[in-house]
Structures are given as structure tokens and as C-alpha cells.
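Enquirer: missing the sequence, but the structure's below:
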């Protein structure tokens, strides 16, 4: 039986970059598979419908051309349908692709992916899963679940139209510094309960968020555990001094930072107002939030 693949294109990713390079990416991938369908969607609902139709026709590999938001949708589908995932990054953050060692250039990534398709190279990864709560089945996440200051930054960055790329997060950080305050947080882990005043909690299945920030530098998606980074009650001046180290991983040495490892985590924060929560850069409502590391939940086509 031949290899049936689909290329899911999110035209708005990377300010239109995905749409501009879709044909060139498809040209590189097509010789490596027996069938390649092009799935172009302008909404999450349309994308999911196209993926379901492709699955009904015997889909083996879903290849996502887009950024972290597009990758997040691909993860949901592939984990739920036992379909392998391939990534060709063309967004502003590309944190999941970065964690997989995928080339940052989309065409180079397509060439690397094509070779992996030809050789049958696969990796099986853990994923995080959020507790379903009253709304139904919980979302999967591949990179980082964050709550607190960093989630507020993520929300503000998503609303900005300028600048693009990692600088958008830098602008959002400066804007949030003026208003954000630490608050009492309770963390329920495998090893017990931790209560403290905190600025942020980041739960890493992989190291990066925010366009390459290694918030959980030691996180690996094949050990069955989350790496959790907690920044305690840091004031604005402390945060300003700590933030430059985030892009190098030096923040772990700061006295306000502590780390832990756990398979499950419940985050509870003082609800006035509730802390926002984001996973893979996508909003997941507010605290309380429960996450579980699920071993071997996703197959990816990657070296």
C-alpha cells in the first residue's frame, strides 16, 4: 500500500508566507509519497472538516504548513486519529518545529521532511493533555502550557499587529509589566502540594515558547514527565533583570525561579481575576487547569 499524505495549508500563517510557498513545498514533498492532497483552510472548523475527509480516504501522514497555531490543530487531529504528523514551519513562533530540530527555512524543512518520508523515519512523542472539565474533551498540547504573566503576555502578543516574530513578544512583555502582580498559587504535583506567591507557571513537554524562549530548557517529549518552571513573587525590577536570561536559559539560576518534574499538575490561582492559561500559544481559558503527560501519544515524521 502506498503512502497517502495531505498538506494542510493555513494561508494566513507568517503574514501570508504559507500561501506564497505552498506550491513550492508541495513540489518537494510529492515525489516522496504516493498521494499528496492539498488542504487549504481559512478557519479551524474548515481545517478540521478537510482533515476528517482526508482521513476517511486512508490518510497516513498529515503535513502542516503554518505556525504554532496550525501545528496545534494538527496535533489535535493526529493524536485523536492515529495519523503521523509532519511540520513545515512558516509562522512567527514555530516552537514545536524548533523542538523537533526542523530547519527554520520552510523549503529546507520540506526537503528534510521529504527525506524522512522516503526513509520511513518516525519519532513517537509524549503530549500534554488538559483535563476536559465541563466543556468536554480536553486539548492536547505539544510544547508548553503557561499560566500567569507569560499567558497574559501571550494574549497581548496575539492581539498585536506589529511587530512580527519574537519582537512582538518583547513589546507585549513591556506592556504587561506595568499591570501584572504576583498572586497566591497552589500546585498539585505527583509529589505533593506546593503553595507560594508566583508570577508564572510554565509546564513544558518541549523546551520552547514565545518564538524560541527556552522556558523549560530540559524538557524532552519522550520521558513521560513535564518539566515545570515556576517564577515566584518577582517584582517589576526583578522581572526586568530576569527576562534577558530567558532567551538563553540563564533564568534557571535566578533565586526567584524553581523547577520540578511531574506527570500530572493542577494549577490553582487566586481567582480575582482568574489567571489566563495558554497551551501551544492557544488560549485554554483560565485557572484552575489540570494537565497530564501522556506517553507515546503522537507519531511525527522527523529525523
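Expert: Everything's here; your move. These numbers come from a predicted model, not from an experiment. Residues are numbered from 1 along each chain as shown.
Enquirer: For the rest of this, base every contact and every neighbour count on C-alpha atoms.
Expert: Noted.
Enquirer: right, and the helix or strand after the lengthiest helix in the chain?
Expert: Longest helix in the chain by number of residues (criterion: DSSP state H): helix 13-29. Using DSSP states H and E, the helix or strand that follows helix 13-29 in sequence is strand 35-40.
Enquirer: buried ones in that next one?
Expert: By 16 or more other CA atoms under 10 Å, the buried positions in strand 35-40 come out as 36, 38, 39, 40.
Enquirer: Could you identify the most distant pair in those?
Expert: Using CA to CA, the buried residues of strand 35-40 span at most 12.8 Å, a distance reached by 36 and 40.
Enquirer: Can you give me the distance of residue 147 to residue 228?
Expert: From residue 147 across to residue 228, the span is 11 Å (CA to CA, to the nearest Å).
Enquirer: Mind listing the shared neighbours of the two?
Expert: Common contacts of residue 147 and residue 228 (CA atoms under 8 Å, 6 or more residues apart in numbering): 201, 202.
Enquirer: another one to put next to it:
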């Protein structure tokens, strides 16, 4: 088997020495081409070339959720083809690794590599669904092509938090869970539409849902992790179905306390709920609109602002090693 290993050298939880060990372990079992990414979007370009090649059967992403997202978008550049495209394997190297953990892989890179090699020896894989989003730019001039996401997207409040975190990281701050919590608080204090949101959700055959402040789109559960604690925004979300949505129409102080507690106490059976909470399951097509440009994120990557985002849930989009 010939495989491509895409290595993010900036992965926060793996050292150069650990990466060398992982490369050696994988190379002992297959013909491996290991390439280190050099710029934003490089992982996508590498995966696209692998998808267009005739002999690469497997692409391994070594990095965090951002690296995985780039690799997936490269593999699916010409659209889903589970039987014709190389399979995907993920070695977690980021701070949270939601996608890898949602697949059931260990959060430790060495242990995950062992699990991947075991799965390859028994030809164990699964075909998963993914989300596809295309947006209308806000204040940006450039066009916004459709983009795939693996585990979540957000429009409005939570994307604003992601944007604040990225600003802090550009200033040299480490990506930690405490950093995210601090930015949640700051985003909440600065949110001008806490009591009357600007987001409208539209889907075929149903009345629009207006005045949402928070809109979180999930392709799997959990939505994220706080350390080792899973957080479930949409407990019913699954790689085997289309997309789930959690929308909140109010972020007053009592509402914040209630929904924050529900998120922290969420389980695979129960997530946030209440009169200001909208929950939708297994949605294949819907659009989120806003009268003003709002921040947008996918798989934890802030993508600027949008006035509209259209989502499609695509079942059976890609084969992954598990």
C-alpha cells in the first residue's frame, strides 16, 4: 500500500521526536511519502494531488482539527467518491482533536498510530457523512467557495469566540481550554444582540425561525471537549446521519447561566433545551441568514464574516480508518 502522510509541524501536542517515531512506525507497514506542510492550505493541496493520483490508497493527517479539515477538503475537491478516493486516517496532534476522538481514536498520537495500524491490518474502516457549507460574503470582496467540515460549524456567537481565540494566538498565546473560556466571557460581554438575535434559519417546507443569537451546526457528537470532558450541543448528531442544529434565541444573564450549565452537564442522551432553544436533527438542507455580517467558523477555523450560509448534509461522503 502506498500512503501519503501530511504532517503539520506546528501541531501543539507532538514534538519533532514524536513525529519521527510515528513516521517510522507507519513506514514500517507501508510505502509512505511523508510531507511537512509549509503554508496555510498546503495540506489541502497535498490531499488533492493524492486524490488525483493513481496509486495513493491512504492519506494520513498528523495534526489538529484544522489540518484534518484541509486534508478532507483536498480529498473531496472534485466531490464525494467513497469507493474511488483514498481512505483517510487521522493521528491527533492538536489541542482538542474533536474529529479523531469522535471516531473513537485515542487522544494520544502514539496510541492512535497503533490503533490505525491495527485497523489497517484487519481492513477496518467506515464511511462517514460530512457537512458542506457555502456562504455569501459580508464585508469581504472575494468569492467564498463551498467547503466541507467534519464535526461542526457555527454562525454568530460561537464563531466570534473562535475569532477572538485566533487573535490571541496570533499574539503568542497558547491554545488552551482556559483561553477559550476567557474569550467566551469577553464575547458575551461585548455581544450587542444578546436579547434579540439577528440570525434567521430557513429550510424547505417549514416556516423560518427568526431572532437566533447562537447557531451551532453539528455533524457528530460530542460538539467539543473541555479537557477530557465531552460537551454535547446536539447529542443526536452522528457521522451516519445528516446535520443537527442547536439554536438559541436569547443570551440574557439567566439564559446564559441555564444553557451553560446544561452544556457542562450534557450527556449523550441530553443536551441544552428550553423555550429559547431550537434543536433540529438529521437536516440535509437549510440556510442561515443575517441582516448584518456575522462571524462564521468551521471545524474551529474562523473564516471571516458572512451574511448568509447554506448547509448541506452529505451522507456517506468519505471512508476513514477506525
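Expert: That came in fine, so what should we check first? What you see is a predicted model; the values in this text were computed from it and never measured.
Enquirer: Quick one: the buried residues of strand 35-40 of structure 1 as JSON lines, columns for distance to residue 260 of structure 1 too.
Expert: Shown next, in JSON lines, are the buried residues of strand 35-40 of structure 1 (distance: CA to CA, whole Å):
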{"residue": "36", "distance to residue 260 of structure 1": "43"}
{"residue": "38", "distance to residue 260 of structure 1": "42"}
{"residue": "39", "distance to residue 260 of structure 1": "40"}
{"residue": "40", "distance to residue 260 of structure 1": "41"}
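Enquirer: Out of those, which comes closest to residue 48 of structure 1?
Expert: residue 39 (9.9 Å).
Enquirer: so who does the closest one touch?
Expert: Listed by CA under 8 Å, 6+ apart, the contact set of residue 39 of structure 1 reads 6, 7, 8, 9, 47, 50, 51.
Enquirer: Which position in structure 2 pairs with the second one?
Expert: The one in question is residue 7 of structure 1. In structure 2, residue 7 of structure 1 lines up with residue 5, judged by TM-score structural alignment.
Enquirer: So that match sits against residue 60, correct?
Expert: Yes: counting by CA atoms under 8 Å, residue 60 is a contact partner of residue 5 of structure 2 at 4.7 Å.
Enquirer: Which parts of the stretch 1-150 of structure 1 are strands?
Expert: All strands of the stretch 1-150 of structure 1, identified by DSSP state E, counting those that start in this stretch, fall at 4-9, 35-40, 61-66, 84-89, 123-130, 140-141, 144-148.
Enquirer: Pull out the buried residues from stretch 126-140 of structure 2.
Expert: 126-138.
Enquirer: With stretch 149-168 of structure 1 instead?
Expert: 149, 150, 151, 152, 153, 154, 155, 156, 157, 165, 168.
Enquirer: to the chain's geometric centre, what's the distance from it?
Expert: 15 Å (CA atoms, centre = their mean, to the nearest Å).
Enquirer: what do you get for stretch 240-250 of structure 2?
Expert: That offset, for stretch 240-250 of structure 2, works out to 14 Å (CA atoms, centre = their mean).
Enquirer: Equivalent analysis for stretch 89-101 of structure 1, please.
Expert: 9 Å.
Enquirer: So what would you say the end-to-end distance of that stretch is?
Expert: 11 Å.
Enquirer: List the residues that contact the aligned residue in structure 2 for residue 40 of structure 1.
Expert: Structural correspondence for residue 40 of structure 1 with respect to structure 2 (TM-score structural alignment): residue 36. Shown in contact with residue 36 of structure 2 (CA under 8 Å, 6+ apart): 6, 7, 8, 9.
Enquirer: Nearest to residue 306 of structure 2, out of these: which one, please.
Expert: The nearest member of the contacts of residue 36 of structure 2 to residue 306 of structure 2, counting by CA to CA, is residue 8 at 28.3 Å.
Enquirer: I'd say that closest one and residue 67 touch.
Expert: Yes: here residue 8 of structure 2 reaches residue 67: they are 6.9 Å apart, a contact under CA under 8 Å.
Enquirer: Name the helix or strand for the nearest residue to residue 137 of structure 2 once chain neighbours are set aside, please.
Expert: Among residues not flanking residue 137 of structure 2 along the chain, residue 306 sits closest, at 4.6 Å (CA to CA, 6 or more residues apart in numbering). Using DSSP H and E, residue 306 of structure 2 falls within strand 301-321.
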